[in-house]
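Undergrad: when you get a sec, could you give me coordinates for this:
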Amino acid sequence: MTNKKIYSLEEAKRRLENYCAYQERCHSELERKLYEMYLSQEEKEEIILHLLQHDFLNEERFSKSFARGKFNIKKWGKGRIIRELKFRKITNYNITQALKEINESEYLTTFDQLAKKKYTQITETNIQKKRKKLADYLLYRGWETDLVYSKVSELTS
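TA: Model prediction:
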């Protein structure tokens, strides 16, 4: 038998305030957390409303923070960021706002540095296989296909 903690409404509010204050959260992450707390539908709605009213939960702020972080830290391209935000059920409006957080010249510079670094790390001697590995790596990270293929051609010619 598992011992699941039963939370009062106030306990749940405080725990979720802390959960949201620690790091930006989206609605789907919060829904998952609420589901784990075994609360009634009315309690869940009241908590979500409370968190929204007190600015603990803000989807636009989450989206912007997510986009900045994944670009700056993980060097993801816009495609991967969009895919991940859609997976988290973020609206198209918030995705558009989030992508505005990425400076275009910084974006292209980062892409260039990432591609060159990866190209030097690939030890494959067959040029076709090396090109494919580089393209696959950059595409997986969400960089646009036109950027990827022009960079692969530039580096391997």
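
Undergrad: hey, let's count contacts and neighbours off CA atoms from now on
TA: Will do.

Undergrad: Y119: neighbour count?
TA: Y119: 20 surrounding residues under other CA atoms under 10 Å.

Undergrad: ranges for the helices of this protein?
TA: 9-22, 27-36, 41-53, 59-72, 78-87, 92-99, 104-121, 127-140, 145-156 (DSSP state H).

Undergrad: dump these into TSV; add distance to N3 as well.
TA: Converted to TSV, the helices of the chain look like this (distance: least, CA to CA, whole Å):
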stretch	distance to N3
helix 9-22	17
helix 27-36	12
helix 41-53	21
helix 59-72	33
helix 78-87	31
helix 92-99	39
helix 104-121	48
helix 127-140	41
helix 145-156	50
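
Undergrad: please generate a structure for the following sequence too, so the two can be compared:
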Amino acid sequence: MYKKKPTQISSKAALSKVQFICSKQEKCCSDIRKKLQDWNISADDQDEIINSLMEDKFIDESRFTNFYVRDKYRFNKWGRIKISYHLKHKQIQERIINEALEQINDQEYKENLQDLLQSKLRSLKDDDPYQLKTKLYRFAQSRGFESQLSLNLINDLLSELK
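TA: Predicted structure coming up:
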């Protein structure tokens, strides 16, 4: 089977490459570290490159987190829990995540979930209210919305159907 040859480049070339990458798209430290590891850059050189990128403002965890939250919320229609989970996976500090999530308007967030649930309800064929509630709840959870908010909106939605 074909195996990809490990790439080996110098630290200086790696710095130049990641500067170019970061100038085109927001990245976090863990994304860059992963790329540097793929290029077989030593751990000390990785730290040096990442520090250089942060000093030169190519990488800013807060800026990255704000963009990430906004994009995943608006375009992917993710809830706070799913966004937070993915950011934690990228090793972003809890404080930075919470600050970025606070920028989501609560009323807009609730309306967004309500629209998603109504859309999902139209696509469901079940007549049994229990089955409908279960499917809508699972859907909301898979999108990363809070349990209580999801249940309240699902109950309101299903009570309107009666």
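
Undergrad: just to revisit the earlier point, give me whichever of the helices of the first structure is most buried.
TA: Comparing the helices of the first structure by mean neighbour count (mean count of other CA atoms under 10 Å), helix 59-72 ranks first with a mean of 19.

Undergrad: tell me the residues of the second structure aligned with that helix.
TA: The counterpart of helix 59-72 of the first structure in the second structure, using TM-score structural alignment, spans residues 61-74.

Undergrad: and stretch 85-98 of the first structure, by the same measure?
TA: Going by TM-score structural alignment: stretch 85-98 of the first structure matches residues 87-100.

Undergrad: M1 of the first structure: which of the helices of the first structure is closest?
TA: helix 27-36 (16.2 Å; CA to CA).

Undergrad: whereabouts in the second structure does that closest one align?
TA: Helix 27-36 of the first structure maps onto residues 29-38 of the second structure, going by TM-score structural alignment.

Undergrad: have a look at how far, on average, that stretch is from the first structure.
TA: Once fitted to the first structure, stretch 29-38 of the second structure is off its aligned match by 0.9 Å on average (mean CA distance after the TM-score superposition for the first structure).

Undergrad: mind listing residues that contact that stretch?
TA: Under the contact criterion CA atoms under 8 Å, 6 or more residues apart in numbering, stretch 29-38 of the second structure has outside partners P6, T7, A14, V18, Q46, I50, I59, E61, K90, Q91.

Undergrad: pull the most distant pair out of these.
TA: Longest span within those, CA to CA: P6 and E61, 28.3 Å.

Undergrad: figure out how far the match of stretch 85-98 of the first structure is from the centre of its chain.
TA: 10 Å (CA atoms, centre = their mean, to the nearest Å).

Undergrad: quick check: end-to-end length of that stretch?
TA: Distance between the two ends of stretch 87-100 of the second structure: 11 Å, counting by CA to CA, to the nearest Å.
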